[in-house]
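Enquirer: can't give you the sequence, but here's the structure:
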């Protein structure tokens, strides 16, 4: 399995890096086992900066519509440009058509993993993710429920991503390493300082509650440490 981004993603990322402020990366030198980074969306700021400046290839979980041109076009016309931005539908169509081709090709080149919310196809998300992790590569997930919130404070998060542990453990007998990854606007820093694991012999549902709370708490602690939260 390819461990590097595609050429389109690398070209666009290289061009943006010329103009966008550099963010330093401080993560543990050694991480035990396959790693899943959990980060904060912040209305696209988190994914944008992470994929722009993280030094290694990360497979981001991305809503499936943005990885398929036709679905991406429909999303832009029916929701993003019309309902969210209030554009005229004809204008939305004109902009959405070329943009949907570019975005879907870019995100596929960026090795995104499609996420199928509210569908049995979510099993494809887990299967693809397990294969990526088994090959020694890394995944990043932005599980904020309100992804449009630009605040540095992490609020409610989806918990379903933690089923990835269950599927990975069933196939390999190994636990995943969940690493909260915070992107600081104030410090221009991508930061992580904890590794969180499921424990042997404990019930999955109870462990899931514990781990999502630890991730939530750690991300907000890092935000405070960086001066993004008062």
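Expert: Yep, that arrived. All figures in this text were calculated on a predicted structure; none of them were measured in a lab.

Enquirer: CA only for contacts and neighbour counts going forward, please
Expert: Fine.

Enquirer: Off-centre distance for the longest strand anywhere in the chain?
Expert: For the chain, the strand with the greatest residue count under DSSP state E is strand 177-184. Between the centre of strand 177-184 and the centre of its chain there are 10 Å (C-alpha atoms, centre = their mean, to the nearest Å).

Enquirer: how about the helices in this structure?
Expert: Using DSSP state H, the helices of the chain run over residues 7-19, 45-53, 69-75, 89-109, 122-134, 163-172, 204-225.

Enquirer: before we move on, the earlier item: counting by contacts, list what the longest strand of the chain packs against.
Expert: Applying 3 or more C-alpha pairs under 8 Å, 6 or more residues apart in numbering; DSSP states H and E, we find strand 177-184 packed against strand 35-39, helix 45-53, strand 189-191, helix 204-225.

Enquirer: Excluding covalently adjacent residues, which one is nearest to residue 145?
Expert: residue 157 (5.2 Å; C-alpha to C-alpha, 6 or more residues apart in numbering).

Enquirer: From residue 114, how far off is the one you found?
Expert: Applying C-alpha to C-alpha, to the nearest Å, the value for residue 157 to residue 114 is 18 Å.

Enquirer: Got another one to weigh against that:
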């Protein structure tokens, strides 16, 4: 039985949003006895939104660190997301970003998210925290698309840094962690998981990581094809 760790804020939001959005089936979503790391396709927020909304279990998402801090979140939305990316007037962008930053940071923290400090030495803390929750039997979900704004169903280039979880986990437990591809289908309105993908004993990590990444990408794209997305 997987533990439940979401805070009351996100539980309330999920219950409310589920009542006003189309239902996604979880019949093909496999829950594992051992802890796993689910890997999914971002699709410009489509993946994170539906995977976290409809997942039958609580999962720790990896989230860029700016969304865990209210001031940093406001800066991200006002100076980039709404102004540069969406082309909004800077004053309007600030007016929208201010209240939204409170909502987002409360939501992210209520999800018990794991902050990702990309390009910083603090990324080590990301892996240490990930190993801690995995050793408690809890699961993680990561959306490693390089172009996260690409809304197409095809999974393209992925960051490979997340694979270091296996290295940290193996050092602590002597076991390899399972990477489980998870696909959210727009066409079928369902969450689907495929077979776990592992690093192998006795083989160099750096030599394996490109093959593991390719397997994850291929699995996500095969599920998309099967769903006719």
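Expert: Arrived safely, thanks for sending. What you see is a predicted model, and the numbers here were worked out from it, not measured in a lab.

Enquirer: TM between them?
Expert: Scored against TM-score structural alignment, normalised by the length of the second structure, the superposed chains reach a TM-score of 0.96; 226 aligned residues with a C-alpha RMSD of 1.1 Å.

Enquirer: re earlier: neighbour count: residue 157 and residue 114 of the first structure, which is higher?
Expert: Ranked by neighbour count (other C-alpha atoms under 10 Å), residue 157 of the first structure and residue 114 place residue 114 first, with 25 against 18.

Enquirer: tell me, what residue is most central in the second structure?
Expert: residue 142 (3.1 Å; C-alpha atoms, centre = their mean).

Enquirer: which residues touch it?
Expert: Contacts here follow C-alpha atoms under 8 Å, 6 or more residues apart in numbering; on that basis residue 142 of the second structure touches 37-40, 61-62, 162.

Enquirer: can you check residue 26 of the first structure too?
Expert: So residue 26 of the first structure contacts 189-192 (C-alpha under 8 Å, 6+ apart).

Enquirer: so how far is residue 133 of the second structure from the residue located most distally from the centre of the second structure?
Expert: The outermost residue of the second structure relative to its centre, with distances by C-alpha atoms, centre = their mean, is residue 91 at 31.2 Å. Going from residue 91 of the second structure to residue 133 of the second structure by C-alpha to C-alpha gives 41 Å.

Enquirer: again with residue 95 of the second structure
Expert: From residue 95 of the second structure across to residue 133 of the second structure, the span is 37 Å (C-alpha to C-alpha).

Enquirer: between the two, who's got more neighbours?
Expert: A count of neighbours by other C-alpha under 10 Å puts residue 133 above the other of residue 95 of the second structure and residue 133, at 16 against 12.

Enquirer: Once you drop chain neighbours, what's closest to the more buried one?
Expert: Residue 133 of the second structure sits nearest to residue 139 (C-alpha to C-alpha, 6+ apart), 7.3 Å away.

Enquirer: how many neighbours does the one you found have?
Expert: 23.

Enquirer: That one -> the first structure?
Expert: In the first structure, residue 139 of the second structure lines up with residue 138, judged by TM-score structural alignment.

Enquirer: so that match touches residue 131, yeah?
Expert: No. Using C-alpha atoms under 8 Å, residue 138 of the first structure makes no contact with residue 131, being 10.7 Å away.

Enquirer: Pull the number of nearby residues for the aligned residue in the first structure for residue 215 of the second structure.
Expert: Using TM-score structural alignment, the partner of residue 215 of the second structure in the first structure is residue 214. Using other C-alpha under 10 Å, residue 214 of the first structure has 14 neighbouring residues.

Enquirer: what's the answer for residue 201 of the second structure, then?
Expert: For residue 201 of the second structure, the neighbour count with other C-alpha under 10 Å is 11.

Enquirer: Residue 105 of the first structure now?
Expert: Residues lying near residue 105 of the first structure (other C-alpha under 10 Å) number 18.

Enquirer: And it, how far from residue 66 of the first structure?
Expert: Distance, residue 105 of the first structure to residue 66 of the first structure, by C-alpha to C-alpha: 9 Å.

Enquirer: Same check on residue 53 of the first structure?
Expert: In terms of C-alpha to C-alpha, residue 53 of the first structure sits 21 Å off from residue 66 of the first structure.

Enquirer: Show me which of the two is the more surrounded one.
Expert: Under the criterion of other C-alpha under 10 Å, the comparison of residue 53 of the first structure against residue 66 puts residue 66 first, with 25 against 19.
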